[in-house]
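Trainee: Pasting the sequence and the predicted coordinates here, then a few questions.
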Amino acid sequence: MRSFGDLPRPVLVLEGLGMVLLVLSYLSIHDFVRLPGILASQSVAVGMIFLGVALMVPAAAFLVWRVVQGFSPLLLAGKPTKNDRRSPPPSDKNNQGPQD
């Protein structure tokens, strides 16, 4: 894949939200940012970590799917197909050698 710009827009948005949640949870766990009310607890920070990772899964799955699609012609290159233009192997009748 050439760039992340090839990803669909909803997948990019989910990826961005996941990154924001991961950074926010890291900053709140290490007391760089104070979140209001109930969001300041450790359990909410752990939940944000899991949610952030879950939001990043579609982008990873999409990238893996693109890689598999790119490699599929390479994996099928050795197998003959219906549209293969190579000539069939000669039969035994043609390879008998000179007749006496």
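Mentor: Done, it's in. Numbering: from 1, shown residues only.

Trainee: switch to C-alpha atoms for all contacts and neighbour counts from now on
Mentor: OK.

Trainee: R34 and S28 touch, don't they?
Mentor: Yes: counting by C-alpha atoms under 8 Å, R34 touches S28, with 6.1 Å between them.

Trainee: where do the contact lists of the two overlap?
Mentor: Taking C-alpha atoms under 8 Å, 6 or more residues apart in numbering as the contact rule, R34 and S28 both touch A40.

Trainee: Spatially central, which residue of this structure would that be?
Mentor: In the chain, the residue lying closest to the centroid (C-alpha atoms, centre = their mean) is V64, at 2.0 Å.

Trainee: and that residue, how far is that from M1?
Mentor: For V64, the distance to M1 equals 10 Å [C-alpha to C-alpha, to the nearest Å].

Trainee: just L12 next, same as before
Mentor: Distance, L12 to M1, using C-alpha to C-alpha: 15 Å.

Trainee: what about versus this one:
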Amino acid sequence: MQSVARLPRLVVVAEAIGGLLILGALLLINHWLPLPAQTEVRTLATVLFIGGVLLMLPAAWLMMWRTAQAIAPQLFNHTDKKR
């Protein structure tokens, strides 16, 4: 059985990029990241935040799915073949 916390490289990279997008949204909202005067800060921060959350969802879903399979293997038709 594989480790519940071990994730594919693509999922880990997507989660890291999502975290960076959320960090960018935080920096924009607090005006720590300068932008040109014509740019709407709240809209850009909202887009970055939503994009970051969407990129982090696959990792959360995969860990939840693997945890559910480890806790209740009978629900997923995984029988223990140690007999």
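Mentor: Sure thing, it's come through. Small disclaimer: the values here were computed from a predicted structure and weren't measured.

Trainee: Please state their TM-score.
Mentor: The TM-score (TM-score structural alignment, normalised by the length of structure 2) is 0.75; 75 aligned residues with a C-alpha RMSD of 2.5 Å.

Trainee: which of L12 and M1 of structure 1 has more neighbours?
Mentor: Set L12 of structure 1 next to M1 and count neighbours by other C-alpha atoms under 10 Å: L12 wins out with 17 against 11.

Trainee: can you tell me which residue in structure 2 aligns to the residue nearest to the centre of structure 1?
Mentor: Under the alignment (TM-score structural alignment), V64 of structure 1 maps onto M64 of structure 2.

Trainee: in which helix or strand would I find its match?
Mentor: helix 41-71 (DSSP states H and E).

Trainee: And that helix, what's buried?
Mentor: In terms of neighbour count (16 or more other C-alpha atoms under 10 Å), helix 41-71 of structure 2 has its buried residues at 41, 45-46, 48-49, 51-53, 55-56, 59, 62-63, 66, 69-70.

Trainee: more crowded one of R34 and S28 of structure 1?
Mentor: Ranked by neighbour count (other C-alpha under 10 Å), R34 of structure 1 and S28 place S28 first, with 19 against 14.

Trainee: so which helix or strand takes in that one?
Mentor: In this structure, S28 of structure 1 sits in helix 9-29 according to DSSP H and E.

Trainee: So what touches that helix?
Mentor: Residues outside helix 9-29 of structure 1 that contact it (C-alpha under 8 Å, 6+ apart): 33-35, 40, 42, 45-46, 48-49, 51-56, 58-59.

Trainee: Distance from that helix to the middle of the chain?
Mentor: Relative to the chain's own centre, helix 9-29 of structure 1 is displaced by 18 Å; criterion: C-alpha atoms, centre = their mean, to the nearest Å.

Trainee: check the fit of that helix onto structure 2 and give the mean distance.
Mentor: Superposed on structure 2, helix 9-29 of structure 1 shows a mean distance to its aligned partners of 0.4 Å (mean C-alpha distance after the TM-score superposition for structure 1).

Trainee: Show me which residues of that helix are buried.
Mentor: Applying a neighbour-count criterion of 16+ other C-alpha under 10 Å, the buried positions in helix 9-29 of structure 1 are 11-12, 14-15, 17-19, 21-22, 24-26, 28-29.
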